[in-house]
Every structure is written in C-alpha cells, then in structure tokens.
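Participant: Fold the following and give me the result.
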Amino acid sequence: MSMLAEKVLKDLIKAIDNDELVLPTLPEVALKVREAAEDPDIGVAQLSKVIGNDAALTARIIKVVNSPLLRTNKEITDLQMAVGRLGINYTCNLATGLAMEQMFQATSDVVDRKMREVWNKSTEIAGICHVLCKHYTRLLPDQATLAGLVHQIGVLPILTYAEEHSELLADSISLNHVIEKIHPIIGDKILRTWEFPEQIAMVPSQYLDFSRDSAKVDYVDIVQVATLQSYMGSEHPYTQLDWSQIPAFRKLGLDPSHNLNEDEDLSAAMEAAMSMLQ
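Facilitator: Reported below is the predicted structural model:
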C-alpha cells in the first residue's frame, strides 16, 4: 500500500472513530417517502402525492412499473396507478433506492466519473439481486433491489474527501485501494445513521466476507452472489476465488459454476431489471 493510501486510511478511520466524518444525508424526497411509509394508515393517494412532488422520481417509478419485468396488459401512465400496482412497501423501497442517484453528484470531472461508475455498478448488482431473490428465495425482491442499490454507499464520503485532497485524486491506485478497504465500514455507519432495517444496514460491511455462513439465506447472501455473478467471465480477482467454498451459493441453492447469463429466461429478466433501474 502506498504511503498516501496509508495516510488517507488513517485519517478517515480516525474521523469515523471520532464521529467527525461528514456522512451524507438522504435526499429530501427519500426522507419524506420513508416518513410516509411509517404511517400505518398511509394510502396510495397520499404516497403518490409525496412522490409526485419530485418529477424525476415520478417518471422513474412509472418507467419501472411499465418495464418488461412488471408490465401489465395495459400501459400505466399515471403515478397513482403505478403505486397501486406496485404496492406501498415496494414503492417506498424503490423510491428510496432510486432517489439515491441524486447523491452521486460531484464538482470535479474525475470524481463525477468515479461516482457514475459506482452508481452504474450498483444498479447492475441491484438488477441481479432482484432476479436472484425472486427465483431462488422467498425474500422480498424490492428489499433485495434496495440492498443492491445501497451496498456501495460508503464510497460517497471517500470521494467527497478525495475532492478536497487533490493528491489522492491524482493517484487512482491509492484512491481505489482506500475505497476498497473502508467503504464497507463507512457504508454500515451511513445506513445505521439513516435507520435502515438491520437486514439491509449490515449489507455493506458483510457482503465481501466470502466465508460468512448465516443460519439462513438473507440479503447479504443475495448481494454477495450478485456481485460475484457480475464479474463472471472477467479477470477480476473475485473470479480467482473458489466459489464452491462460498456458503451463499449453497444457501441460494445455486450452482457456483452456473452463469446466469447462459439461462435465457434469467438473462432476459436481469437485463430488464437493470434497465428499469437506469
């Protein structure tokens, strides 16, 4: 590890330990949606009103409901109909996840490119999570999608830090090393600060623990397998691991050597899931 990476790691870990690291706040629309979701009496009309104040998010929700993955016989053009079709919980999780994209904004080109890269990878993994969850578990696909969208949220404060420290921006190897080392710790902290449910809040810090073996399949397993599947066929270091020794595959009942893209139905479903999130 370079001296620069060591120094930045020390600085950031110290800031985390002393609660001095400025954690990002949820976009306002996501906060309002989550607040609405906590009201047991919330109805489709009220939730639609909350989401309807954000034109971009409204368009995204309508796009999702009309995607090949969820499409009904009749095209849905109205937000209230879309929320009615998806249901309150599904809409809230989806709206929260999609609103995250607003946070991936930077003031410099280098950081902006890196943020785009992280967000694109997150939507890819979220799409795979949706399909894995639906086909191989009895867990909720909307929660799995949200877990995929937020699993790299810890990268944001590191990139914000990098924007203020040009020497780190100029050294992409050190920057990537710092991201790899501590984004899971920061991601965990962010999701707990945002009061995400425990089953999702623990995803950033645990999805890269390939020896992890919980009692039953959970969202960490889904994000872990989705991450590995996303690198299948590449020369990424994760493809050098012995996947047959990774418990998450067994818990999903999935053959580690099976490339989901070779299954026409699953491949089409993953394509649809990814495109609905982009």
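Participant: Please make it C-alpha for all contacts and neighbour counts, starting now.
Facilitator: Noted.
Participant: Show me which helix runs longest in this protein.
Facilitator: Here the longest helix in the chain is taken by residue count, with DSSP state H as the criterion, and it is helix 109-136.
Participant: Please point out which parts of that one sit buried.
Facilitator: Buried positions in helix 109-136, judged by neighbour count with 16 or more other CA atoms under 10 Å: 111-112, 114-115, 118-133.
Participant: Kindly tell me how buried V65 is, as a neighbour count.
Facilitator: Applying other CA atoms under 10 Å, we find 23 other residues in the vicinity of V65.
Participant: Pull the contacting residues for it.
Facilitator: R71, I76, A82, R85, L86 (CA atoms under 8 Å, 6 or more residues apart in numbering).
Participant: if we can go back for a sec, which other helices and strands does the longest helix of the chain contact?
Facilitator: helix 141-150, helix 155-164, helix 219-230, helix 264-277 (3 or more CA pairs under 8 Å, 6 or more residues apart in numbering; DSSP states H and E).
Participant: Quick one: residues in contact with stretch 75-95.
Facilitator: Stretch 75-95 has contacts (CA under 8 Å, 6+ apart) with 30, 33-34, 37, 43-45, 47-48, 51-52, 57-58, 61-62, 65-66, 142-143, 145-146.
Participant: here's the other one to compare against:
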Amino acid sequence: MSLSVNAVRFALLTRFLKGQAKVPQMPEAALRIRRLLEDPRTSLEQLARVINSDPPLAAYLMQFAESPLLRGGRPCVSMRDLLARLGTRQLNDLVLGFSLRHLFSSPESALQKAFTLRWRRARERAAYCAALAQRSGLMLDEAMLAGLLQDIGSLPLLAEIEHWPDFPREVATLDELCEELSGDIGALVLTRWQLPTAIIDCARQRGKWQREHSGSADLADLVLVASALQAAESDLPEILPAQLQLGLDMPLTALRDELRQELQLWLRLLA
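Facilitator: Take a look at the predicted model:
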C-alpha cells in the first residue's frame, strides 16, 4: 500500500474504535429467532409460524427439506417437520447466515463485488470449520458459525468506504484493506451483538498463524486452521501450532485433500 492509503487505513480503524463509523445491528430476523429459541416456552408450531411469515427465509430453509444431509428417511413436508429435524443450534446458525448475506448492499459495483467475494470465502471457511469440528470433537454448529463470522468486520468496513471516494477501488487494494482491519472491527461487531466470547476471539485472532496457548484446543484454533486451508500464502508453515492443538498433525496440503469431499457436502448445506 502507498503511504496515502496507509493513512486512510489508520483513519478508518480510528473511526471504528472511537465509535464514529457505523457498526451494523444484528439482522432482525436472526434476533427474532434467537429470542424464540432461548425461550423454553416456544413451541415448534410457534417457531414455524414466525419463519413462514418471512417468505424469503422460509423458502431458504425449505431448500433443506430434500437434502441428503438431513438425517431420517421420510421427507419433510412442512416447516414444522424441517425444524424438528434441523435442531435449534443449526437453525440459529442458518438463520443468522441467511440474514448476513443480505445485510450489505452498495450502489458501487466494486464494493458490492468485494463483499460478494468475501462472503463466498466466509461460506467456504464455515464449511471447513464444520468438517474439522467433526474430527476434533468441538461443537459443530458453533464452529460453523464462528467460521462464517470471522470476517464479519469486512462488512461495515466496505460500507464505510462508500464515504471515502478517494480510496482506491481495485480488487487487490480492497482485499488487502479487509485482511488488515477485519479482525479488529469484527471483534467490535460481535461484541455489540453479544455473541459468545469464543466466537469473538476467533475474529480477534484472525491471521495470527503462529498463535500458541496452553490447555486444550479451542474454537480459535479450529477457525485458524480452516482459514489456513483457504489461504494461498506460500509463507505459511506446513503445520500450524493450531493443528497440533487439534491433533491434526499433517501438512496443510494433505489435510486439504483429505477434507475435500466433506467440504463439498457442507458447502451445499451453506449455499
């Protein structure tokens, strides 16, 4: 980056840290469903009615009715059937994921393209997280959500860039900006949304490939490995400390090949 772009980058981060830039609220649909799921009095019928009142969300969820990823022999014929099969955690994750992809819209094609690219990467990261969680014993639904949200800081960052017309719109420059600032801004967003500390920490540890810690493997380890599996960086070590924490002591290239089939299955679920 040039000095002028670096100056803008510093100014952008300062605006977010001082609360001068807009931080998005958690999508209303996700908030509504989360409140219902947290209430033990909520019935499947009530939950189905609320979801069916949002036709785009209902249509998205019903795509899973014929998915081979759903366990059970008989097909789902109603929203209630689908909700009973998905389970509350997975439903919460799917609703939040669906809401996020519609949370950003820009009249500038360059910014919209940058967001679409990063959203595609977020889905792939979440798919890797799900596959890794199955092997490491960490909670699958929490892992999938953490992977999806690790780069959430890019969303308000790209929205703020609309107000900086002199900032370059080249794909590489926008991508580099997001890579540098997304972690810090994402931690702010997730804290505002009152998400679990473990998920917030995944955003905060973004890109810290040499992270080491005592104790058992945690969610940040898993998301770091998932991000490394996506990365094309030649300077990454063959085996990250996070992999050793997770008991995945094989080169990243070998792990990527081993997870290839599982990755495709989870991408279908998250598409």
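Participant: I'd like the contacts of V65 of structure 1 as JSON lines, with neighbour count, secondary structure and distance to D11 of structure 1 appended.
Facilitator: Converted to JSON lines, the contacts of V65 of structure 1 look like this (neighbours: other CA atoms under 10 Å; DSSP: H, G, I helix; E, B strand; the rest coil; distance: CA to CA, whole Å):
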{"residue": "R71", "neighbour count": "14", "secondary structure": "coil", "distance to D11 of structure 1": "48"}
{"residue": "I76", "neighbour count": "16", "secondary structure": "coil", "distance to D11 of structure 1": "50"}
{"residue": "A82", "neighbour count": "22", "secondary structure": "helix", "distance to D11 of structure 1": "46"}
{"residue": "R85", "neighbour count": "17", "secondary structure": "helix", "distance to D11 of structure 1": "48"}
{"residue": "L86", "neighbour count": "19", "secondary structure": "helix", "distance to D11 of structure 1": "44"}
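Participant: Can I get the residues you listed in CSV including distance to A215 of structure 1?
Facilitator: Output for the contacts of V65 of structure 1, formatted as CSV (distance: CA to CA, whole Å):
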residue, distance to A215 of structure 1
R71, 35
I76, 41
A82, 36
R85, 34
L86, 30
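Participant: Grab the nearest non-local neighbour of the residue positioned nearest the centre of structure 1.
Facilitator: Residue closest to the mean C-alpha point of structure 1, counted by CA atoms, centre = their mean, is L149 at 1.6 Å. Of all residues not flanking L149 of structure 1 in the chain, S122 sits nearest, at 5.0 Å (CA to CA, 6 or more residues apart in numbering).
Participant: Let me see the contact set for that neighbour.
Facilitator: Applying CA under 8 Å, 6+ apart to S122 of structure 1 gives the contacts G148, L149, V150, H151, Q152.
Participant: gap between the third one and L98 of structure 1?
Facilitator: In this structure, V150 of structure 1 lies at 10 Å from L98 of structure 1, with CA to CA, to the nearest Å as the measure.
Participant: Please say which of the two ends up with more neighbours.
Facilitator: A count of neighbours by other CA under 10 Å puts V150 above the other of V150 of structure 1 and L98, at 25 against 22.
Participant: ok, P24 of structure 1 - how many residues close by?
Facilitator: 15.
Participant: nope, Q20 of structure 2 is what I meant
Facilitator: Using other CA under 10 Å, Q20 of structure 2 has 11 neighbouring residues.
Participant: What of W193 of structure 2?
Facilitator: The local packing of W193 of structure 2 (other CA under 10 Å) involves 16 other residues.
Participant: Next one: it from Q25 of structure 2, what distance?
Facilitator: With distances taken as CA to CA, W193 of structure 2 is found 7 Å from Q25 of structure 2.
Participant: again with L255 of structure 2
Facilitator: Applying CA to CA, the value for L255 of structure 2 to Q25 of structure 2 is 36 Å.
Participant: Which one of those two is surrounded by more residues?
Facilitator: Neighbour count, other CA under 10 Å: between L255 of structure 2 and Q25, L255 has more, with 17 against 12.
Participant: tell me the SS of that one?
Facilitator: At L255 of structure 2 the chain is in helix, as set by DSSP: H, G, I helix; E, B strand; the rest coil.
Participant: just S105 of structure 2 next, same as before
Facilitator: Following three-state DSSP, S105 of structure 2 is assigned to coil.
Participant: In this structure it contacts T116, no?
Facilitator: No - with contact defined as CA atoms under 8 Å, S105 of structure 2 does not count as touching T116 (9.9 Å).
Participant: Distance of the closest residue to R15 of structure 2 other than its chain neighbours relative to E108 of structure 2?
Facilitator: Distances taken as CA to CA, 6+ apart put A21 closest to R15 of structure 2, at 5.4 Å, once the chain neighbours are dropped. For A21 of structure 2, the distance to E108 of structure 2 equals 19 Å [CA to CA].
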